[in-house]
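Colleague: fold the following.
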Amino acid sequence: MTPLWTSADIASAVSGTASAAFEANGVAFDSREVTAGDLFIALSGETTDGHRFVDQAFAQGAAGAIVSQPVDHPHILVADTRAALDSLGVAARARTSATVVGITGSVGKTGTKEALWAAFDRMAPGRAHRSLKSYNNHTGVPLSLSRMPADTRFGVFEMGMNHAGEIAAHTRLVRPHVAVITTIAPAHIENLGSIENIARAKAEIFEGLEPGGTAIIPHDSPQRDILIEAAQRHAGRVLTFGLGQGADVRAMDMVPSKSGGTLITVQLPGASLTMTVGQPGEHWVTNALAVIATVEAAGGDLAIAGLAMAELPGMPGRGARSNIAVPGGEALLIDESYNANPASMRATLKVLGEQMAARRVAVLGTMRELGDHGPRFHAELAEPILSAGVDFALLVGEEMAPLGQALEGRVDFAHVPAAADALAALDGRIGAGDAVLIKASNSVGLGRLVAQLTGGALAGKD
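Modeller: Sure thing, here's the model as predicted:
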C-alpha cells in the first residue's frame, strides 16, 4: 500500500530535517487519537505543549513526529510545528488532482459535508475524503488536508469561524473548485455584530476558489444578494439552491415519505431528479438541494447522489434517532445536542412537531455566542415550541430564563441551571410512545444526558 507520507516528502513539504526514514499512513496532533502508523505533530498551545506527549504518541504506535526540538524517536525537526501543519496541508492539496469542495454556513455545514462525502464515496469508492468530526478551524482544516491521500478523487472540507477573516485563511489553504454556503443565521453574532456581517464573513469562502470555480448559495436567504455579490468577484459560475421561485436548483414537489423523510422532485438548470431525502425535516430538504447543486457543479452522478441522500443515517448530536427505555416501554430520542442557534432550534422543533408521538418533550439548552441579542433570541423560541405542540419543555442554563418567562402559563415547563440537573428533572416526565428532542450548544453538555438516556437511566422508574 502506498503510504500517505514518507519522511522525505514531509521534510520537503515543511522545510524540515528528518532524523530517520519512516512512512506514515495517518496524521494526528492529539496524542489520544494516535493510532499505529500515524505522524504525530507536536503543537504548542496556550495551555499545553504537544512535545510533552511525544512518548505517549509513540507508545500508541506513531511512526514519526514533527517537532521543534529533538526527541528520541524518528522525527522531522522544524522551527514552528504549527506552521509545519499548514505547510503539510498545502502540500497535500498541491499534489492531488481531486475535485475539492469547501463548505461553510451557520447551520447544516457538517450534515451537508457528510451527505456530500456519502455521495462521492459511492461514485468513487475509497477515493472520497472529507474533514472528520467538525475539524473546521485553524488546526482542523490543515489537519484534514494533510490526511488526504494523493489519489483522492473528491475532497470535501468544512470551514468554520468565530470572527471575520478566519474563513479567508481556511479557503486559501483548501482552494476549492466548488464553494458552498448552506445558510446564514445569527450564530456568532456576539463577535460579528449583525447578520449581514455574518454573511460577509461566510462569503470569504469564495476568495479561495480555483479559477472558473462554482459558488453555491442559498436562494431563500435574506442575505442572498450579499452572498451573490461576493461570489461574483471570484467565481466563474454561481448556482443558487432553495425552495423559492427562481432558485437554480429547486424542490418543485415535496411529499412526506413513509420512512419519515421527504420525497422531492428537484429541478436543475438542465435536468430534473426525483429522490427521497431520508432524514426528516424541511431543513434536510434544503441540505439535499445544496448537495445536488454541488454534485452537479463537481461533475458527479446525480442519481447516485440521490441514492446516498435516501440512505443517509442520522449523526450523533446532529439528528441521530434511537429508542430509549422508559417506564412502560420505549420513547424516541432525537439527539441534536451538538450545536444550536436560533435557526437550527426552529428547524428541529418543527421536526419534533411533525413527529407522531403520545407526547412531545423538548429539552433545550442555552444557545451560545449571541451576545446582547441572547435574551431576545431565547425568548423568541416560545413560538416554535408552541407551534410544535410540545407537552413539556425542560430549559437548561441560566440564559434560558427569558424563554421561561415567555412560556409562563402557556406550556408545562421546568428550568434547571445546568446539564447535570437535567436527568432528575425528567424523572416521571417521559413515558412510552413519547418523542424527546435534546438540543443545545455543545458546551452546555447535554451530550451527557443523551448518553444517560440511551444507557437506560430512566428504565424501570415509575
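Colleague: C-alpha only now, for contacts and for neighbours.
Modeller: Will do.
Colleague: which residues touch the residue most central in space within the chain?
Modeller: Central residue of the chain (Cα atoms, centre = their mean): residue 110, 2.1 Å from the mean position. With contact set as Cα atoms under 8 Å, 6 or more residues apart in numbering, residue 110 has these partners: 133, 134, 158.
Colleague: buried ones among these?
Modeller: By neighbour count, with 16 or more other Cα atoms under 10 Å, the contacts of residue 110 hold residue 158 as buried.
Colleague: before we move on, back to that, which SSE is the residue nearest to the centre of the chain in?
Modeller: Per DSSP states H and E, residue 110 falls inside helix 109-123.
Colleague: name the residues that touch the helix or strand just after that helix?
Modeller: Sequence order places strand 128-130 as the next helix or strand after helix 109-123, per DSSP H and E. Strand 128-130 is touched from outside by 113-114, 117, 120-121, 144, 148, 152-157, with contacts defined as Cα under 8 Å, 6+ apart.
Colleague: residue 79 contacts residue 68, doesn't it?
Modeller: Yes. Judged on Cα atoms under 8 Å, residue 79 makes contact with residue 68 at a distance of 5.3 Å.
Colleague: which one's more surrounded, the two?
Modeller: The neighbour comparison of residue 79 against residue 68 (other Cα atoms under 10 Å) goes to residue 68, with 21 against 13.
Colleague: do you know how far the more buried one is from residue 7?
Modeller: 16 Å (Cα to Cα, to the nearest Å).
Colleague: and residue 204, by the same measure?
Modeller: Residue 204 sits at a distance of 34 Å from residue 7 (criterion: Cα to Cα).
Colleague: ok, now residue 260?
Modeller: Distance from residue 260 to residue 7, counting by Cα to Cα: 50 Å.
Colleague: circling back to that earlier point, dump the contacts of strand 128-130 into CSV; add distance to residue 389 as well.
Modeller: Formatted as CSV, the contacts of strand 128-130 follow (distance: Cα to Cα, whole Å):
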residue, distance to residue 389
113, 31
114, 31
117, 35
120, 38
121, 39
144, 42
148, 46
152, 47
153, 46
154, 43
155, 41
156, 38
157, 37
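Colleague: what is the nearest of the residues you listed to residue 337?
Modeller: Nearest to residue 337 among the contacts of strand 128-130 is residue 114, at 17.4 Å by Cα to Cα.
Colleague: out of everything not next to it in sequence, what's closest to that closest one?
Modeller: Nearest residue to residue 114 in three dimensions, chain neighbours excluded: residue 130, at 7.8 Å (Cα to Cα, 6 or more residues apart in numbering).
Colleague: now show me the structure for the sequence below, then we'll compare the two:
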Amino acid sequence: MTALWTSTGLAMATGGAAFGDFAVGGVTFDSREVMPGDLFIALKGEQMDGHMFLPQAFAAGAAGALVADAARLPDADAPHVAVSDTFEALNDLARAARRRMNGKVVGVTGSAGKTGVKEALRLALERSAPGRVHASVKSYNNHTGVPLSLARMPEDSTYGVFEMGMNHPGELTALADLVRPHVAIITTIASAHRAFFDSEEAIADAKAEIFTGLQPGGTAVLNKDNPHYARLRAAAEAAGAAQIVTFGVASADADVRPLKIAPSETCTSMTADVQGERLTFKIGMPGEHWALNALGVLAVVKAVGADLGLAGLALGEMQGLEGRGKRTLIEAGGGMAMLLDESYNANPASMAAALSVLGGFETRRRGRRIAVLGAMKELGDETEAMHADLAGSIEAAGVAEAILVGPEMAVLARVLPARIPHHHVNTAEEALALVRGLVRPDDIILVKGSNSVGLGRVVRSLNRQGA
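Modeller: You can find the predicted model right below:
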C-alpha cells in the first residue's frame, strides 16, 4: 500500500527535520488510539502534554513521531520529525494534505445534524467512488479535529467530507481556510451555544464563515426552510459563491424538494425533485429532520457530480450512529424494550426533533414512551426559557414518563403538566437507577442531553445489562 506520509514528506510539509527514514499509514495525537504504523503527534495542550505519552505510543507500534521536545523520546534513535511547535505542525500537515488532493472537498456545518449529514454524505459518495472517500471520524470538528482529519486524507481521495463546528465567532473562518471546500452546506441555524452569542442572527453569521473558504467556482448549499436563509444567502454571495443551491421540505420553490413523503416509525420514503431530476428513495432514519437532511445530502451529491441514484440507495441503508439516533433492543422485565440513543448532544432544535421521532413510534401492547432528557448547555440567558419550552414537545410526543437530568431541568419539572409523571435528578447515575425501576417490556426509551451531562453512560449500561 502507498504510505500516507513518509518522513521526508512530513519534514517538507512541516518545515521540520527528519531523524530516521520511516513511513506511516495513519495519524493520531491520542496515544490510546495508536495503531501499528501510525504517526503520533505529541500535542501540548492546556492540561496535558503529548510528549508524556511518547513511550506508550512507540510501545503500541507507532512508526514515528512528530515532536517539539526530542529529549523526551523513549530512545534517542526513535524515528521522528522535530518541529518547533507540534500544533502548528499539525496545521501545516493539514494544509499539505489539502494541497496534494485533487478531488472534490465538502464542508459541513450547522447548529444540528452536522455529524449525521457528514456520515450520510460519506456513505452516498462511497457508492460512486468505492474506497476513495475520506471523511472526518466521530465529531472531529474543532481546531484539532479538523486538521487531524485533513492530515489523515490519502492523496488519491476522490472525495473528502469534513465536519466543522464552532462555539465562538471566527473559529469557522480558520477551519474553512484549512478545508477550502468546493461545496459547503449549512444544515440549519438554531439556538445552540447561545451563551457565546447575542442572537440567532449572530450564530448564523458565525456559521456563514464556512463560505470564506469556498474555492473559486464553489457551491453553497442552503436550507431554504430556515428563517435565516436570506442572511446566509447574502453571506454566501458576499464570499463569492458561484452557485447557491437550496433545499427544503416546506419551501415549494427550493431547488431540491420533496414531491411526495411517506413517513413511518422506522424510515421515510420520498420522491424528490433534485434540480430537475426525479428520484424515489428511502431514508433509513425516521423523522422530518432526516427528510430535510436527506435533501441537503442529495443537493451536495449533485453539486460534486456523483451518482444520485446510488446516493439514494445509500440513504436507505443508513442506521443511527452511537449517540445520534442508534436504535437497540434491551432486556426489560422478561421482555424487550427499544432504546433510542441520542445521548451525544442537545440543543432546543435537536431536542424537539428527537421528541418528534419518539412520538412517531407506535407503542405495542402496554408499552409506553419514556423520555430521559439531560440539560442543554451553553444557552446563556435563554437557559430557563428554552428548557421550559420543551414541555410542549414532550406532551406532543405522548411521553408517559419523563426523567429530567441536571439543575437546568428544574424549570421544566415545574412547568410540565401533572398528568405527565416526571422525576427531576441531578446526575446520570440517578437517572439510570430510575430507568431501571420504570422500564417495562415494549417500552420505548429516548435518551438525549448535552454530552457533558453524561447520559452516554446510561445508554452503555442499559445496552450491557438491560433495564
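Colleague: over in the second structure, tell me which residue corresponds to residue 247 of the first structure.
Modeller: Mapped onto the second structure by TM-score structural alignment, residue 247 of the first structure lines up with residue 254.
Colleague: where does that match sit: helix, strand or coil?
Modeller: At residue 254 of the second structure, secondary structure determined by DSSP: H, G, I helix; E, B strand; the rest coil is coil.
Colleague: tell me the contacts of it?
Modeller: 224, 246, 247, 248.
Colleague: try it again at 6 Å.
Modeller: Residue 254 of the second structure sits next to 246, 247, 248 when contact means Cα atoms under 6 Å, 6 or more residues apart in numbering.
Colleague: among those residues, name the ones in strands.
Modeller: Among the contacts of residue 254 of the second structure, the members found in strands (DSSP state E) are 246, 247.
Colleague: now which residue in the second structure aligns to the residue nearest to residue 114 of the first structure?
Modeller: Matched to the second structure by TM-score structural alignment, residue 130 of the first structure sits across from residue 135.
Colleague: do the same with residue 314 of the first structure
Modeller: Looking across to the second structure (by TM-score structural alignment), residue 314 of the first structure lines up with residue 320.
Colleague: now swap in residue 299 of the first structure and tell me
Modeller: Under the alignment (TM-score structural alignment), residue 299 of the first structure maps onto residue 305 of the second structure.
Colleague: how close does that match get to residue 277 of the second structure?
Modeller: When distance is defined by Cα to Cα, residue 305 of the second structure is 13 Å away from residue 277 of the second structure.
Colleague: for burial, what's the neighbour tally of the match of residue 299 of the first structure?
Modeller: Neighbour tally, residue 305 of the second structure, other Cα under 10 Å: 11.
Colleague: residue contacts, it?
Modeller: For residue 305 of the second structure, no residue meets the contact criterion (Cα under 6 Å, 6+ apart).
Colleague: wouldn't residue 330 of the second structure be in contact with residue 466 here?
Modeller: Yes. Using Cα atoms under 6 Å as the test, residue 330 of the second structure is close enough to residue 466 to be in contact (5.1 Å).
Colleague: all helices of the stretch 251-400 of the second structure, in order?
Modeller: Remark: helices assigned in the stretch 251-400 of the second structure by DSSP state H, counting those that start in this stretch are 288-303, 308-316, 348-360, 383-388, 390-396.
Colleague: give me the mean deviation of the following helix or strand past the last one from the first structure.
Modeller: Yep, that's helix 390-396 of the second structure we're talking about. As assigned by DSSP H and E, the chain's next helix or strand after helix 390-396 of the second structure is strand 401-405. Compared with the first structure after the fit, strand 401-405 of the second structure shows a mean deviation of 0.3 Å (mean Cα distance after the TM-score superposition for the first structure).
Colleague: strand 401-405 of the second structure aligns to what range in the first structure?
Modeller: Across the first structure, the stretch matching strand 401-405 of the second structure (TM-score structural alignment) is residues 392-396.
Colleague: what range in the first structure matches stretch 148-164 of the second structure?
Modeller: Under TM-score structural alignment, the counterpart of stretch 148-164 of the second structure in the first structure spans residues 143-159.
Colleague: now that stretch: buried residues?
Modeller: Neighbour counts over stretch 143-159 of the first structure (16+ other Cα under 10 Å) mark 143-150, 152-159 as buried.
Colleague: residue 219 of the first structure corresponds to which position in the second structure?
Modeller: In the second structure, the residue equivalent to residue 219 of the first structure is residue 224, according to TM-score structural alignment.
Colleague: what's the burial count for that match?
Modeller: Around residue 224 of the second structure there are 26 residues (other Cα under 10 Å).
Colleague: counterpart of residue 465 of the second structure over in the first structure?
Modeller: Superposed on the first structure with TM-score structural alignment, residue 465 of the second structure falls opposite residue 456.
Colleague: which of the helices or strands spans its match?
Modeller: Per DSSP H and E, there is no helix or strand for residue 456 of the first structure.
Colleague: what's the answer for residue 66 of the second structure, then?
Modeller: strand 64-67.
Colleague: just how off-centre is that strand within its chain?
Modeller: Taking the mean of its C-alpha atoms, strand 64-67 of the second structure sits 29 Å from the chain's own mean (Cα atoms, centre = their mean, to the nearest Å).
Colleague: check the mean deviation of that strand from the first structure.
Modeller: Once fitted to the first structure, strand 64-67 of the second structure is off its aligned match by 0.6 Å on average (mean Cα distance after the TM-score superposition for the first structure).
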